[in-house]
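S.K.: take this sequence and fold it.
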Amino acid sequence: MILDIPLKVSVELGRTKMLVNDLLQLGQGSVIELDKIAGEPMEILINDKLVAMGEVVVVNEKFGVRLTDVVSQFGLGDVSGAEKAS
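M.R.: The predicted model follows:
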C-alpha cells in the first residue's frame, strides 16, 4: 500500500560554507557557525523537499520538532489523516 512507503524525514539546523583548509582544522570541540539564528524556525524536509517549518522541543529526553507552519503544496495530499471534502 502506498501509505506504507518509508520516507526520509530530516530537519535542517542551518548551513554554512567553509574553505577546505578550515575544514581540515576542525577537531573535537570545534564549533561550526551556521546561518540560522538560535530560536529561528527549522526547515523540515521529506525526501529533501521542504514540507514544513518547526521549532526544536525535547520529548522524553530526546530532541523533537513541533510543526509551526506546514507548506500546503508539498504534493503528498492531506497527511493529517482527515479526508478532504470533494
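S.K.: from here on, just use CA atoms for contacts and neighbour counts.
M.R.: Fine.
S.K.: and the residue nearest to the spatial centre of the chain, what element?
M.R.: Geometric centre of the chain, nearest residue: Val11, 1.8 Å, by C-alpha atoms, centre = their mean. Secondary structure from DSSP states H and E places Val11 in strand 9-12.
S.K.: another for comparison:
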Amino acid sequence: MDAGSQPGFSQAVLDIQTTASVVLAQQQISLSRIVNLVPGSMLTFDAHCDEPLTLEVGGHPIALGETVKIGDKFGLRIREVIAE
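M.R.: Next up, the predicted model:
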C-alpha cells in the first residue's frame, strides 16, 4: 500500500512502526492468582476454540481472523475489518 492509495496520509506517517497483537481470549483475574502462577499452571477461558481471533493495534481491535499455518510459522487470515 502506498501513500497515493491513502488520501490525506503522507508516506512518513505510513512508515511509522507500531505493534500488532493477536488476542486469543481475555479475562479479568486477581493479582493473587497471577503471582501464584508456576510452570504447569492452567488458565481456562470462556472463548470457544473455534471463535475468531482479534487483531489489535495500539490496544484497539481492528480486525477478526483465523489462524493459518505458513511454513513452520503461524499467521492470521483477516475475515472481517472492524469499522469504528
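S.K.: related to what we said a few turns ago, separation between the residue nearest to the centre of the first structure and Met42 of the first structure?
M.R.: 7 Å (C-alpha to C-alpha, to the nearest Å).
S.K.: then Phe63 of the first structure?
M.R.: 13 Å.
S.K.: name the helix or strand for Ala12 of the second structure, please.
M.R.: Using DSSP H and E, Ala12 of the second structure falls in helix 11-14.
S.K.: now the strands: where do they sit in the first structure?
M.R.: 9-12, 42-46, 49-59, 62-70 (DSSP state E).
S.K.: how many neighbours does the aligned partner of Arg79 of the second structure in the first structure have?
M.R.: By TM-score structural alignment, Arg79 of the second structure lines up with Thr68 in the first structure. For Thr68 of the first structure, the count of nearby residues is 11 (other C-alpha atoms under 10 Å).
S.K.: Thr68 of the first structure contacts Val51, doesn't it?
M.R.: No - using C-alpha atoms under 8 Å as the test, Thr68 of the first structure is too far from Val51 to be in contact (11.2 Å).
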